[in-house]
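Asks: Give me coordinates for this.
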Amino acid sequence: MTNKEHLLEKYGIEMWSDEKIIAFRKALLDWYDQEGRDHLPWRLNKDPYRIWVSEIMLQQTQVKTVIPYFLRFVSLFPSVQALAEADEEVLLKAWEGLGYYSRVRNMQVAAQQIMTEYNGVFPDKPEDIIQLKGIGPYTSGAIASMAFGLPEPAVDGNVMRVFSRLFEIGEDIAKPATRKLFELLVRIVIDPDRPGDFNQAIMDLGTDICGPVNPRPEESPIREFNAAYKNGTMALYPFKSKAKKPVPIDLHGLVVRQGDAYLMEKRPTGGLLGDFWTFPLVDTVTEENKIGSFKHVFSHRRWQVTVHLLEDETNFTPEENMKWVLEEEFADYAFAVPQQKMWEIVRKYDEKKYKSL
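Replies: Below you'll find the predicted structure:
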């Protein structure tokens, strides 16, 4: 059974003719050659390491945010070997602010896999790439197509959005099984000669002209292929069921200060913010001394953190996972976003107090 026959039998979607597929590829790639974001630093060459780093960073993070992080990261760790051998504290510091820190830890494990299993050479087969720690079908497809020119689909939310509108597909894109449908679609229409450019062109369209908010289909280079645009059903696609709301959790951040030193706590490995340093976070407090509060949302948790300042606590004995750290030493420690928010509250409190003197 061909891919087209499989698409029709399993999903009830009738694929375009070969001539229409060829016309679609040309329209898309002609636009990409004129409008593609070739200025992005990870598109300067086909280095699989740089492509890999960029794709991991771009998960849950906007391009404009990623660019400075990417440039600093590849400067600090210019090769697979450098990443494999990196000190964890330095590695986490380089990732500070990007969130989802398991991503960079998985990258280091994958780099170590490449060093031991592939003699330091990035594998060039999809079945090997996907075996690396932290690499799923999307990232594997992106690396295989962009670095090695293999006609592999790289299906993310942008791709599903574009193709759901092209073919008026109402399947729930929040369900993992739906990805298989879009992978099959892309595998049929992907340009065999320029698969990397094809995948990147779809992604570029999906982030702008065919974006999730205020799409501009009339400006799209593939509007004549877009069934939803032609039929006036753009607002119906893609369909995505609502995710569960994050569980609310109340916490208290204790800013314990002795002179210029602050009590810092290393978070347990494996939990939220694992191995990062923060002011101690506890469920309850006996003293108020409240100086501010903030919210921080994870994918499955929503923290409401009240910040308390305890000064000159000379009788405070640090626990095993705590230490006193001078403010001037903060740059040597990896701080996650909640810690940065707590520190900003302390800074504003001190500034206000100083101005009132």
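
Asks: Please count neighbours and contacts with C-alpha atoms only from this point.
Replies: OK.

Asks: Is there a neighbour count for Ile249? I'd like the number.
Replies: 12 (other CA atoms under 10 Å).

Asks: Wasn't it part of a strand?
Replies: Yes - remark: Ile249 belongs to a strand, assigned using DSSP: H, G, I helix; E, B strand; the rest coil.

Asks: That one: what's its closest spatial neighbour, skipping adjacent residues?
Replies: Using CA to CA, 6 or more residues apart in numbering and skipping residues adjacent in sequence, the residue nearest Ile249 is Trp303, 5.0 Å away.

Asks: Using the three-state scheme, assign the one you found.
Replies: With three-state DSSP as the criterion, Trp303 reads strand.

Asks: Count the neighbours of Glu55 for me.
Replies: Glu55: 19 neighbours (other CA under 10 Å).

Asks: from what I can see it touches Tyr138, true?
Replies: No - taking contacts as CA atoms under 8 Å, Glu55 lies outside contact range of Tyr138: 9.1 Å.

Asks: Mutual contacts of these two, please.
Replies: Shared contacts of Glu55 and Tyr138 (CA atoms under 8 Å, 6 or more residues apart in numbering): none.

Asks: To check against the first, give me the structure of this:
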Amino acid sequence: MNIPLFRQDLISWFEKEQRDLPWRKDKNPYKVWVSEIMLQQTRVDTVIPFFNRFMEWFPTLEELAEADEEKVLKAWEGLGYYSRVRNLQSAVREVAAEYNGVVPDTLEAISKLKGVGPYTAGAILSIAYGKPEPAVDGNVMRVLSRILLIEEDIAKPRTRKTFEEAVRRLIDETHTSSFNQALMELGAMICTPGTPACLLCPVREHCEAFAEGVQSRLPVKNQQKKTRDVPIAAAVISNSRNEILIRKRPSKGLLANLWEFPNYEVHASVATKRESFRQQFQEQLQVIPQLGEHLISIDHTFSHLVWKMEVFLGKAEEVSENIMNSHQMKWVAESEVEGYAFPVSHQKIWKAYQLLKSQSTNQR
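Replies: Down below sits the predicted model:
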């Protein structure tokens, strides 16, 4: 491969064809950092409005460091993988305290921050600071597996080293920001999974897989994650004051510290889920709920499990304050529900509830 010509072709294409993305307006390390955390496991089109809102709420690193976690979770609501934003805020607080609010510009220092792995460190250092560090994500591995005909399994963690070494060999040290972003952009726009758009590729002449006609079978990825189904019965419970019962999830584990509607894991048919929910609710809160009609069925997939949810409408009267506090539950007015950060599955529950109420009102 003619490396200087490869760099020139790749960077020239990127400078002409790059998408107009809000985090590319400047090379502010804080903005680059936030965008890269958001883009992990999330599509660019999805991220854009979240990034814009997040920057409106927390325009500086210091404001994010000082923000209440409830507000941060609300700003992140809908993006999922909430541990990302908790780690981000924790790391930002460390930067504010230990580095006078300046994001570290060395690999050693930045890699010590919570939630900053090799990819995020490389992205910040190369894009914001112009350091010749590799930023290897799925797009980059796919692009380089084809260009360099690398047939190692990208699902294996050790394979990342192969691609990091490849980037170090290829990277343009005078245009590190454009080079790394160009590799990512190429993977997102042209060198896509399955059948890439090779006829539009600016570096097709440098691609060994294209020359061999094997681009569609790369990259090699053999690892398949198994998921398990978790059957759940949930309910939107209201009281005589038309308040809604919500509870806060534990501070550790899946969807930590987010709010949700009461729900229980229930291994039973839909017909018996109501009764099982009623029993568990009564055992936990010492109150018997009245469960009404079925509201919605929701399947929500995580990387390792699938929530298979059956959701009902319900009524309940006063619950002991001590019991409510011990289970981190509270009654809130319907108009206040959207002020709390809920996981996507429970946002869908609330939308279904609002739609049902709207339809009922229109039919009167």
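
Asks: Now compute the TM-score of the two chains, please.
Replies: After superposition, the two chains reach a TM-score (TM-score structural alignment, normalised by the length of structure 1) of 0.91; 337 aligned residues with a CA RMSD of 1.4 Å.

Asks: Of all residues in structure 1, which one is nearest the centre?
Replies: Gln59 (1.9 Å; CA atoms, centre = their mean).

Asks: what does that one align to in structure 2?
Replies: Aligned against structure 2 by TM-score structural alignment, Gln59 of structure 1 finds its counterpart in Gln40.

Asks: again, but for Lys26 of structure 1
Replies: Using TM-score structural alignment, Lys26 of structure 1 pairs with Gln8 in structure 2.

Asks: how about the strands in the stretch 201-350 of structure 2?
Replies: In the stretch 201-350 of structure 2, the segments counted as strands under DSSP state E, counting those that start in this stretch are 228-238, 243-248, 259-260, 263-265, 290-301, 305-315, 329-333.

Asks: Go ahead and measure how far the longest one is from the middle of the chain.
Replies: Going back to what we said before, that points to strand 290-301 of structure 2. Its chain's C-alpha centre and that of strand 290-301 of structure 2 lie 25 Å apart, by CA atoms, centre = their mean, to the nearest Å.

Asks: Kindly report the same for the last one.
Replies: Relative to its chain's centre, strand 329-333 of structure 2 lies at 27 Å (CA atoms, centre = their mean).

Asks: Also the second one?
Replies: Averaging C-alpha coordinates over strand 243-248 of structure 2 and over its chain gives two centres that are 25 Å apart (CA atoms, centre = their mean).

Asks: Give the aligned range of it in structure 1.
Replies: Under TM-score structural alignment, the match for strand 243-248 of structure 2 is residues 261-266.

Asks: Need the counterpart of Ile249 of structure 1 in structure 2.
Replies: Under TM-score structural alignment, Ile249 of structure 1 pairs with Val230 in structure 2.

Asks: Pretty sure its match sits against Glu265.
Replies: Yes - between Val230 of structure 2 and Glu265 a contact is recorded at 6.9 Å, counting by CA under 8 Å.

Asks: Look at Cys174 of structure 1 and tell me its secondary structure.
Replies: Check again: residue 174 of structure 1 is Ala, not Cys. Relying on three-state DSSP, one would call Ala174 of structure 1 coil.

Asks: export the strands of the stretch 201-350 of structure 2 to a markdown table and tack on distance to Val220 of structure 2?
Replies: As requested, the strands of the stretch 201-350 of structure 2 are exported to a markdown table (distance: least, CA to CA, whole Å):
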| stretch | distance to Val220 of structure 2 |
| --- | --- |
| strand 228-238 | 25 |
| strand 243-248 | 42 |
| strand 259-260 | 39 |
| strand 263-265 | 37 |
| strand 290-301 | 24 |
| strand 305-315 | 24 |
| strand 329-333 | 47 |
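
Asks: Pick the most buried one from the ones you listed.
Replies: Highest mean neighbour count of the strands of the stretch 201-350 of structure 2: strand 259-260, a mean of 24 (counted as mean count of other CA atoms under 10 Å).

Asks: Can you tell me which helices and strands that one packs against?
Replies: strand 243-248 (3 or more CA pairs under 8 Å, 6 or more residues apart in numbering; DSSP states H and E).

Asks: After superposing, tell me the mean distance of the strand it packs on to structure 1.
Replies: By mean CA distance after the TM-score superposition for structure 1, the fitted strand 243-248 of structure 2 averages 0.5 Å away from its aligned residues in structure 1.

Asks: Kindly confirm my reading that Ala135 of structure 2 is in a helix.
Replies: No - counting by three-state DSSP, Ala135 of structure 2 is not part of a helix but coil.

Asks: Which position in structure 2 pairs with Gln340 of structure 1?
Replies: Using TM-score structural alignment, Gln340 of structure 1 pairs with Gln347 in structure 2.

Asks: Ok, Arg216 of structure 1 next?
Replies: Match for Arg216 of structure 1 (TM-score structural alignment): Ala197.

Asks: after superposition, how close is the longest helix anywhere in structure 2 to structure 1?
Replies: Determined from DSSP state H, the single longest helix within structure 2 is helix 344-363. Overlaying structure 1 shows helix 344-363 of structure 2 at a mean distance of 2.3 Å from the equivalent residues (mean CA distance after the TM-score superposition for structure 1).

Asks: which other helices and strands contact that helix?
Replies: strand 290-301.

Asks: Quote the end-to-end distance of stretch 155-174 of structure 2.
Replies: Taking CA to CA, to the nearest Å, stretch 155-174 of structure 2 runs 31 Å from one end to the other.

Asks: Buried residues of the longest helix of structure 2, list them for me.
Replies: 345-347, 349-350, 352-353 (16 or more other CA atoms under 10 Å).

Asks: How far away from the center of its chain is that helix?
Replies: Distance, stretch centre to chain centre, for helix 344-363 of structure 2: 25 Å (CA atoms, centre = their mean).

Asks: ok, and what's touching it?
Replies: 77-78, 80, 236, 260-261, 295-296, 298, 300, 311.

Asks: who's in contact with Ser140 of structure 1?
Replies: Contact analysis of Ser140 of structure 1 by CA under 8 Å, 6+ apart lists 126, 129-130, 154.

Asks: Please read the previous query as pertaining to Ile3 of structure 2.
Replies: Contacts for Ile3 of structure 2 (CA under 8 Å, 6+ apart) come out as Leu170.

Asks: what do you get if the cut-off is 10 Å, keeping everything else the same?
Replies: By CA atoms under 10 Å, 6 or more residues apart in numbering, Ile3 of structure 2 lies in contact with 9, 169-172, 206.

Asks: ok, now Phe148 of structure 1?
Replies: Per CA under 10 Å, 6+ apart, neighbours of Phe148 of structure 1: 46-48, 123-126, 142, 195-196.
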